[in-house]
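[1] I'll drop the sequence and a predicted model, then ask my questions.
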Amino acid sequence: MKLEQVSLPVNNKLLSEYWSGSEKLHTFFQYPLRDESYSKRAEYLKNQSYNTKQLSETIRSFMEPYGLTGKINENLSYLADGSPVIVGGQQAGILTGPLYSVHKAISVILLAKEQTVKLGTKVIPLFWIAGEDHDLEEINHTFTISQSEPKKRVYSERSKRKTMASTTEINKSELKNTIEDIFKDYGETEYTQDLYKSVVSAIEESNTFTDFFTRCMHSLFKDEGLLMIDAAFAPFRQFESKFFQQMIENNEKIAQVVVEKEQLLSEFGFGTPISATTDNANLFFVKDGERYLLERKSDYYINETANIKLTKEEILEVAVNSPENLSNNVVTRPLMQEMTMPVLAFVGGPGELAYWATLKDAFELLNLQMPLIVPRLNITLITRQVEQLLEEYQLTIKDVFNGKVKELKDKFLDSIQDEKAKEQIQQLHELVEEHYEKLLEHLNRQQIHLDQIVQKNKSYHRQQFDYLKSKIDQQVILKHEKIIRQFNTISSEIYPNDNYQERVFNPYQYLTIYGPSLISDLLELPFEFSNNHNVVHL
């Protein structure tokens, strides 16, 4: 395994300027992204009060059903004693969801290790599972490679209800069928059967999307001591009760300052990532298992679709007595994270960076500080097969990202066309057209009016000529299938659907090739947090 770092154009303006240390953008964040900020933040955390003992016990109770390793127990003890955490998170996707879920976890673990050394104090890696999210269409599928092309594999069970991932029960039989199809696409390797059995076992032991996600992530990271917590875990909601109350007491002000900050962000040319409004309560209410966004109207917290109408006093009562019926949104989730745990730094992707940029004033309104925001590692995995193809066609990773593979493939397809056959078909077409014209002239002279039937016959012949041409093209492509498949393999593996690999495939595709040590071996590589793209040659 070898690490290569390549410099690629950053298409996201906000991310690009964040890495460059833009003074203009820095005003939207608490700390600049540099070494001394970590020590400043660590000092700040020492002077804050967190109930880390209860937090640690809550996380322990969540993780116990999945198995507590020695390193997890050790990190839980450190957390109970007040050690700061590095946090990153993601929705509960099938087979961990896209690779970037794993890349976030890797980023969190490596940053925690790095800061443990630099600060001389234990820093804990923690993964925040967004199990409260209810957009199941975002998490019910993954992609594989089938016949050298990306193929979408979907868990087809549907629900019309907007239930959370953590409460949506999985159809185990249907999910097993989906997993079976996925592993068939992977093909047989020395690792396939063991991985398949472990995934099927995880399905058997799971009840919800979040259960299955957690078991998959836990199997990959348990030996690294990665702590995990589900945002929708009922005891965690109880722990958050007093913080929900603070959000409700300051609800209108939070909405106002976020709207103003987002407007300023837009004026600076960074867009409106969350489309904030002043009447958004930035909280969801869970009713009959479904999750509904609340608005503030005429002193009420409402959702007309669900016929929810609560006074401020009533929603405060919910926060006190049944906080599991409340849920955060994109604005309040970071605030809740800050109130519940000593966060040294938050690791996120470009989208998360954008919405955090709207929140500094909301943090300050609640007498909080925004933690350091660290963009996650961007990683592309290169298999040996793809490595050989890159060498054969003298291509670099940058070439693939820049579309050169498509250019080479198109050029090759042009070169193998049977132009002589096409020319002869064209001549046949012209000859038939000519004779039809003569036939029409003759019929018209005889006052036999069959123009429509003649045109229909001509159309039939045109279709047959087109069909013949397409069949010739198919045979030509079939004759050169190996080379075309090689071009497709390069594109599909590295830049599937014109997107980064980490946004499309899940880690099991690479675990079946490389083996179960993939994660531990990745964690041994000398990654650096920078705006470079990390290419790992397996």
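    Right, received. Where do you want to start? Note that the structure is predicted; figures quoted are calculated from it, not measured.

[2] use CA for all of it now, contacts and neighbours both
    OK.

[3] contacting residues for the closest residue to T383 other than its chain neighbours?
    Nearest residue to T383 in three dimensions, chain neighbours excluded: L538, at 5.3 Å (C-alpha to C-alpha, 6 or more residues apart in numbering). Residues near L538 by C-alpha atoms under 8 Å, 6 or more residues apart in numbering: M1, K2, L381, I382, T383, R384, Y514.

[4] which of the residues you listed tops the neighbour count?
    Within the contacts of L538, neighbour counts (other C-alpha atoms under 10 Å) peak at I382, which reaches 22 neighbours.

[5] for that one, what are its contacts?
    Contact analysis of I382 by C-alpha under 8 Å, 6+ apart lists E493, I494, V535, V536, H537, L538.

[6] make it 6 Å
    V536, H537, L538 (C-alpha atoms under 6 Å, 6 or more residues apart in numbering).

[7] secondary structure and distance to F221 added to those residues, as a markdown table?
    Output for the contacts of I382, formatted as a markdown table (DSSP: H, G, I helix; E, B strand; the rest coil; distance: C-alpha to C-alpha, whole Å):
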| residue | secondary structure | distance to F221 |
| --- | --- | --- |
| V536 | strand | 19 |
| H537 | strand | 21 |
| L538 | coil | 19 |
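
[8] present those residues as CSV; the columns should include distance to E419.
    As requested, the contacts of I382 are exported to CSV (distance: C-alpha to C-alpha, whole Å):
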residue, distance to E419
V536, 42
H537, 41
L538, 42
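
[9] use this one as the comparison:
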Amino acid sequence: MKTVSLKDSNYFSSLMLDYIHQKEEVKPFYHRFPSKSSYIEQAEDKLKYYTHRETLVKQLTQQLQGLSLSKKQIKNLELLKKENTVTITTGHQLNLFTGPIFFFYKILQVIKQCKELNKSQDQYHYVPIFWMATEDHDFDEINHFRSGDRIVHWEKDHGGPVGQLSTEGLREVFNSYLAILPQGKKKEQLNELIEASYFSADTLTQATRQLVHLLFKDYGLLMIDGDDATLKRLMIPTFEQEILEEKSFQWVNSSASALEQLGYKIQVNPREINLFYIAEPNSRERIVFENEKFYVLNTTIQFTKDEIIQVLHQHPERFSPNVILRPLYQETILPNVAYIGGGGEIAYWFELKEMFKGYGIPFPLLVLRNSMLIRTKKQWEKQLALNLRDEDLFRSSRSIVKEEINENSELVHELPKLKEELEAIFKSLELISEKTNLSFANMVQAQRTKQLNGFEKLEKRLIKAELKKNSEIHQRIENLLKELSQEKGLQERVRHFADFDYVDISTFIESVYQAIQPFEFNFIINTLAEDI
């Protein structure tokens, strides 16, 4: 297992690079940097304020009913009852059949981070939590997954929280997917996973919970669903303040403006009211305030101030936090000390610190998740034969060959010298032109511009010819990048866990787990053993 710097991956934003290097200008937007020593201090802070343990354990136990919990899961559920237990959390949409492979990286990082913290100290217990984004309503973002060059789609009438969607129709989708897989143990295991999750559940929430459970139960991971009336009841004071005072709009806008002034890109923009209203049938729509009334967009539902507060107290399950308030909801109901997410996720959390402070909730440690490139031993051997560095796997084949030409081509090396000689000739002509008239001086300048432009065209034509001469090596590099799914972006965002060659799924997951570096910020390159 090797690493390259995040900068050399050419993928991470300036904000994320500045964050991991702890630049001074970024420090106002987070509480503590997630060095290993920060977790105990964060746990001390969190537990001074946390009061919802009994409710959390009761609801989580209820949500996990029906699953055959592993010994580690049972232990972690019991640990959550203890006053010195905290959590580390990651979250994800309910992507069909997990979606891209980075789904595994963020979950396994949470698990490994908890394990290492539990091993290194005994003051606090750390429990890994997966937050299921059951209330998202963007079905088009989660209704597919990529399998090789094919995209498997689930076509369905939809609306409202995706977690409440019926799994009806998924059998046909997965049967068509399984039909194209070659016979073997891996196909049998994938079939068993699908059968035990999607084919054995009534809703997408149930299916995803079971799938995540089957994949990670032996690591002790616990899954939580925020679409829960009892848990939302804990948010009534916050939701009421959000509806009546629109405070988060002010706090988040202030932080977003400060980030923007520093030249960073803004990830999310707050609404005046950062809540949706879940109505029947299949509806999750924004709440807006206009003309002294509260309206639910795209419906006929409207409330006076007194009416909407009454509904909030009677039916808190109908109110759903958007991207701004969801992190606050999570940190209110969980004894959480750290959140692990991708670059885009962490970037929008930077806009939220003042809102957390305003609502009196400790701001968690923000951990940039591991990124990983998986290669086989055979692909590594190809890379070595092509004399490619690990950093080259994050570049285009053309740029790699062009750099090689610039460094090693004798013809290309001659060009700067010839250009200097040409410029020297025109320098001499300019000295002569100073002794003659203006028209000759202008002619010299015009010829200088023309000849140097022509020289640049020759230079480009020469490099093009050299590229053509090196077309075979160019093609071999391009083929390797395509094998790795790195030719147009990052492998982790396009490859699915079923795309990789392995004999046993659990062995494959363990190999990824072993490669995870929970407290480091590098891009991991994981070379798989042949017997996985």
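    Right, received. Where do you want to start? Every value quoted in this text rests on a predicted model; they were computed, and no experiment measured them.

[10] superposed, how do the two chains score by TM?
    After superposition, the two chains reach a TM-score of 0.79 (TM-score structural alignment, normalised by the length of structure 2), with 454 aligned residues with a C-alpha RMSD of 2.8 Å.

[11] thinking again about what came up before, which one of the contacts of I382 of structure 1 sits closest to A42 of structure 1?
    A42 of structure 1 has its nearest neighbour among the contacts of I382 of structure 1 in V536, at 32.3 Å by C-alpha to C-alpha.

[12] which position in structure 2 pairs with that closest one?
    Matched across to structure 2, V536 of structure 1 falls on N526, judged by TM-score structural alignment.

[13] isn't its match right next to M1, touching?
    Yes: N526 of structure 2 lies in contact with M1 (C-alpha atoms under 6 Å); the separation is 4.8 Å.

[14] looking at these two, which has the bigger crowd around it?
    The neighbour comparison of N526 of structure 2 against M1 (other C-alpha under 10 Å) goes to N526, with 20 against 11.

[15] so what's the more buried one up against?
    Contacts of N526 of structure 2 by C-alpha under 6 Å, 6+ apart are M1, I374.

[16] again, only using 8 Å
    When contacts are counted by C-alpha under 8 Å, 6+ apart, N526 of structure 2 is found next to M1, K2, M372, L373, I374, R375, V512, A515.

[17] show me what the fourth one aligns to in structure 1.
    Structural alignment places L373 of structure 2 opposite T380 in structure 1 (criterion: TM-score structural alignment).

[18] so that match lies in a strand, does it not?
    Yes: the assignment for T380 of structure 1 (DSSP: H, G, I helix; E, B strand; the rest coil) places it in a strand.

[19] how about the nearest residue to whatever residue of structure 1 lines up with E317 of structure 2, chain neighbours excluded?
    Correspondence of E317 of structure 2 to structure 1, assessed by TM-score structural alignment: E324. Sequence neighbours aside, R237 is the residue nearest to E324 of structure 1 in space, at 5.2 Å (criterion: C-alpha to C-alpha, 6+ apart).

[20] which position in structure 2 pairs with that neighbour?
    By TM-score structural alignment, R237 of structure 1 lines up with A229.

[21] thinking again about what came up before, so the residue nearest to E324 of structure 1 makes contact with P323?
    Yes: assessed by C-alpha atoms under 8 Å, R237 of structure 1 is found in contact with P323 at 5.6 Å.

[22] looking at those two, which is more packed in?
    P323 (26 against 22).

[23] measure the more buried one to S470 of structure 1 for me?
    Counting by C-alpha to C-alpha, to the nearest Å, the separation of P323 of structure 1 from S470 of structure 1 is 63 Å.

[24] check the gap between the equivalent of T208 of structure 2 over in structure 1 and I129 of structure 1 for me.
    By TM-score structural alignment, T208 of structure 2 lines up with F213 in structure 1. The gap separating F213 of structure 1 from I129 of structure 1 is 9 Å, by C-alpha to C-alpha.

[25] now swap in K71 of structure 1 and tell me
    For K71 of structure 1 relative to I129 of structure 1 (C-alpha to C-alpha), the value is 20 Å.

[26] compare those two (neighbour count), which wins?
    Neighbour comparison, K71 of structure 1 and I129: the larger count goes to I129, with 22 against 15 (by other C-alpha under 10 Å).

[27] the match of R237 of structure 1 contacts H313, correct?
    No: taking C-alpha under 8 Å as the definition, A229 of structure 2 is not a contact partner of H313, at 10.7 Å.

[28] so which residues make contact with stretch 175-191 of structure 1?
    So stretch 175-191 of structure 1 is in contact with 144-146, 153-155, 192, 196, 200, 203, 509, 511-513, 515-516, going by C-alpha under 8 Å, 6+ apart.

[29] list the buried residues in that stretch.
    The neighbour-count check on stretch 175-191 of structure 1 (16 or more other C-alpha atoms under 10 Å) flags L175, K176, T178, I179, I182, F183, D185, Y186 as buried.

[30] go on, stretch 360-376 of structure 1?
    Within stretch 360-376 of structure 1, the residues that count as buried by 16+ other C-alpha under 10 Å are K360, D361, A362, F363, Q369, M370, P371, L372, I373, V374, P375, R376.

[31] residue in structure 2 matching the second one?
    To tie it back to what came earlier, the one meant is D361 of structure 1. Using TM-score structural alignment, the equivalent of D361 of structure 1 in structure 2 is E354.

[32] does its match lie in a helix or a strand, and which?
    Using DSSP states H and E, E354 of structure 2 falls within helix 353-359.

[33] what's S248 of structure 2 aligned with over in structure 1?
    In structure 1, S248 of structure 2 lands on I254 (TM-score structural alignment).

[34] residue contacts, A105 of structure 1?
    The contact partners of A105 of structure 1, by C-alpha under 8 Å, 6+ apart, come to G88, G89, F127, L226.
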